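S.K.: I need the structure of the sequence given here:
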Amino acid sequence: MPNSAIVLVGRILLSIIFILSGFGKLTNIAGTAGYFASFNLPAPTAVAVIVGLIELIGGLAVLIGFQTRIAAYILALFSIASALVAHMGWADAMQLINFQKNLAIAGGFLVLGAYGPGAFALDARRG
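M.R.: All right, here's what the predicted structure looks like:
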């Protein structure tokens, strides 16, 4: 069984980017919707709210270890989808790096989903 303290640190590190990003999106819906409109996404305001909620709630769930496997799989899919939507301009080195970063994050979430949140999680306390 993996060291639960290390799994906790991994959960914290994976969750930070999603909590901050989701909060940022939800507190600036107009700006986020404008950014999403540049990708020709339908209903950019609704998409901004949905994406912000997925990031914030999913990040918090991973952080505290609540429904961790489900949240991890959702955030893995989300990370892959956002890479395919927003980071395909590989002629720009930063876009390629962001694409690869999203894939690496997805990999971390898949491992978390497969092996679970460790002992220091609400899921472990719930049995």
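S.K.: going forward, measure contacts between C-alpha atoms and count neighbours the same way
M.R.: Will do.
S.K.: Just give me the neighbour total for I16.
M.R.: Burial of I16, expressed as a neighbour count using other CA atoms under 10 Å, amounts to 17.
S.K.: next SSE after the strand or helix carrying it?
M.R.: Using DSSP states H and E, I16 maps to helix 4-26. Using DSSP H and E, the helix or strand that directly follows helix 4-26 along the chain is helix 29-37.
S.K.: Give me the buried positions along stretch 116-123.
M.R.: 116-119, 121-123 (16 or more other CA atoms under 10 Å).
S.K.: One more, please, to line up against the first structure:
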Amino acid sequence: MTILILFLIGRFLFSMIFIFTGITQLLKFNETVKYMSSLKVPFPTLSTLGSSIMALAGGGGIIYHSYCLYGAIAIILFLVPSTYFGHKFWSAPNKKEKNNQMQHFMKNIALTGGAIIIAVASLYIK
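M.R.: Predicted coordinates:
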């Protein structure tokens, strides 16, 4: 029973960043579309809508244990393109920006790893 409670708390804490991101992107939809355009994300309006839905659905799915696996997959599918398009440290104009983008890139890699762990754990923790 303790492991289930700890797994729930961990999933809840992990999910908060994605739920917050999805809500923020929807509340500031036009600004997010402009930002995605500046990053040269393909189909910025559709990408904004899709990433918002993926973040919200993924975060919510991870919290609700029955959909934990699907939520984790949604988060992975959200993180991979957002990491590539949003944190291109290799083309940063200066060292400070390169370091900043590399930190965000590595954070997203770690979050992807966390989502993989949650996906696998959801298959074993019932």
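S.K.: TM-score for the pair, please.
M.R.: Overlay of the two chains. TM-score (TM-score structural alignment, normalised by the length of structure 2): 0.84; 120 aligned residues with a CA RMSD of 2.1 Å.
S.K.: returning to that earlier point: show me the two of the buried residues of stretch 116-123 of structure 1 that sit farthest apart.
M.R.: Every pair in those was compared (CA to CA); the two farthest apart turn out to be G116 and L122, at 11.4 Å.
S.K.: Show me where structure 1 has its helices.
M.R.: Secondary structure of structure 1 (DSSP state H): helices at 4-26, 29-37, 44-64, 68-86, 93-115, 122-126.
S.K.: any idea how far the shortest one is from the chain center?
M.R.: Per CA atoms, centre = their mean, to the nearest Å, the displacement of helix 122-126 of structure 1 from the mean C-alpha position of its chain is 21 Å.
S.K.: ok, now the fifth one?
M.R.: Taking the mean of its C-alpha atoms, helix 93-115 of structure 1 sits 9 Å from the chain's own mean (CA atoms, centre = their mean).
S.K.: same check, this time on the second one
M.R.: Put simply, helix 29-37 of structure 1 sits 18 Å off its chain's centre (CA atoms, centre = their mean).
S.K.: between it and helix 68-86, how big is the angle?
M.R.: Interaxial angle of helix 29-37 of structure 1 relative to helix 68-86 (axes from the mean of the first three to the mean of the last three CA atoms, to 10 degrees): 60 degrees.
S.K.: what range in structure 2 matches helix 29-37 of structure 1?
M.R.: Per the alignment by TM-score structural alignment, helix 29-37 of structure 1 matches residues 29-37 in structure 2.
S.K.: and for the matching stretch, what are the contacting residues?
M.R.: 25, 44-45, 47-48 (CA atoms under 8 Å, 6 or more residues apart in numbering).
S.K.: mind redoing it with 6 Å?
M.R.: Applying CA atoms under 6 Å, 6 or more residues apart in numbering, the contact partners of stretch 29-37 of structure 2 are 25, 44-45, 48.
S.K.: could you dump these to TSV with neighbour count and distance to I109 of structure 2?
M.R.: Listed next are these as TSV, based on neighbours: other CA atoms under 10 Å; distance: CA to CA, whole Å:
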residue	neighbour count	distance to I109 of structure 2
Q25	20	21
P44	19	23
T45	17	25
T48	24	21
